[in-house]
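A.B. asks: below is the structure, and that's it, no one-letter string:
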């Protein structure tokens, strides 16, 4: 599982680099599909990963910060770095014993829903990959080559 998180973190950094050559108005432009804009999508990816990992750590999930406070590439990158400092140690310390632990959440109807930690971790991985696909579509709409989604050749298994 660690390798897939490392893959996502590498790809995310590649997207941040990709964004450096795109005018900010394009990064903030509302797009069809996904969660809105390129920059908001990157912000959303970080926020979801951070929120779930905090929950798994038993820490209170913060309210989603307003995107307006982070609506620049530099601020989203800084938000990512800050969240990563808390996320990475938890991911690195993952063991098979944690896999089947249960997290109980209360939904908006007041019902308690139980999730296995392993299920949440895989959801976080898949969530980012899903949104990276959307970024790839938008990059082609801008006439730019997307970041490669290839896991092979990233040095993760060296």
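C.D. replies: All right, it came through fine. None of these values were measured; they are calculated from a predicted model.
A.B. asks: going by C-alpha atoms from here, please, whenever you check contacts or count neighbours.
C.D. replies: Noted.
A.B. asks: count the residues that sit near the closest residue to residue 33 other than its chain neighbours.
C.D. replies: The spatially closest residue to residue 33, leaving aside those adjacent along the chain, is residue 134, at 7.7 Å (CA to CA, 6 or more residues apart in numbering). Residue 134 sits with 17 neighbouring residues when counted by other CA atoms under 10 Å.
A.B. asks: now swap in the one 4 residues further on and tell me
C.D. replies: The burial count assigned to residue 138 is 20, neighbours taken as other CA under 10 Å.
A.B. asks: what strand or helix carries it?
C.D. replies: When elements are assigned from DSSP states H and E, residue 138 belongs to helix 117-141.
A.B. asks: what is that helix packed up against?
C.D. replies: When contacts are defined as 3 or more CA pairs under 8 Å, 6 or more residues apart in numbering; DSSP states H and E, helix 117-141 packs onto helix 2-19, helix 38-56.
A.B. asks: do that again at 6 Å, thanks
C.D. replies: When contacts are defined as 3 or more CA pairs under 6 Å, 6 or more residues apart in numbering; DSSP states H and E, helix 117-141 packs onto no helix or strand at all.
A.B. asks: please compare the first structure with the one that follows:
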């Protein structure tokens, strides 16, 4: 992984989140928070989980780990969650824009949420963080397909073509 590849992933992440949140904003609150068969139980809870995951991982990357549980609900309403998502995406992009190849080529020692110590290649951990976002955005996409709001296309190719 190179710094430029990381920046591209951070920019795509921001675009994909904006696109997904734009669709979710069209849901009535009852549909947005409705219990649905899924790991986190609703669109709202899944979007919260993505944010929690980002806060945990990027806190570790920045050397200021956050004490959160993977099922924490940080915001009870869509508007507050959307504002926090925009702030987190700006944080992620700023981090990506400041990273060095040396940092990408080294390992990161950290404690996971269970308190276990680990040391893994930084580039693999960053790929994991972005893959985690994509995985759960896909779950939200599926949950949206169970509503009257059509799920948006989130493929990275659509993002790349929008940049031309």
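C.D. replies: That came through fine. Bear in mind the structure is a predicted one, so any value in this text is a computation, not a measurement.
A.B. asks: picking that back up, residue range for the helix holding residue 138 of structure 1 in structure 2?
C.D. replies: Using TM-score structural alignment, the residues of structure 2 aligned to helix 117-141 of structure 1 are 122-146.
A.B. asks: tell me how far that stretch lies from the chain's centre.
C.D. replies: Offset of stretch 122-146 of structure 2 from its chain centre (CA atoms, centre = their mean, to the nearest Å): 7 Å.
A.B. asks: check what contacts it and list those residues.
C.D. replies: If you take CA atoms under 6 Å, 6 or more residues apart in numbering as the criterion, stretch 122-146 of structure 2 is touched by 43, 50, 104, 106, 107, 108, 151.
A.B. asks: repeat the analysis, applying 7 Å as the threshold.
C.D. replies: For stretch 122-146 of structure 2, contacts defined as CA atoms under 7 Å, 6 or more residues apart in numbering pick out 1, 43, 46, 50, 54, 57, 104-108, 150-151.
A.B. asks: please apply the same query to stretch 99-117 of structure 2.
C.D. replies: 2, 3, 60, 69, 118, 119, 120, 121, 122, 123.
A.B. asks: ok, the fourth one to residue 29 of structure 2 distance?
C.D. replies: In other words, residue 69 of structure 2. Separation of residue 69 of structure 2 from residue 29 of structure 2 (CA to CA, to the nearest Å) stands at 25 Å.
A.B. asks: number of nearby residues for residue 152 of structure 1?
C.D. replies: With other CA under 10 Å as criterion, residue 152 of structure 1 counts 9.
A.B. asks: now the equivalent of residue 58 of structure 1 over in structure 2: how far from residue 108 of structure 2?
C.D. replies: Alignment note: residue 58 of structure 1 maps to residue 63 in structure 2; criterion TM-score structural alignment. Distance of residue 63 of structure 2 to residue 108 of structure 2, computed by CA to CA: 10 Å.
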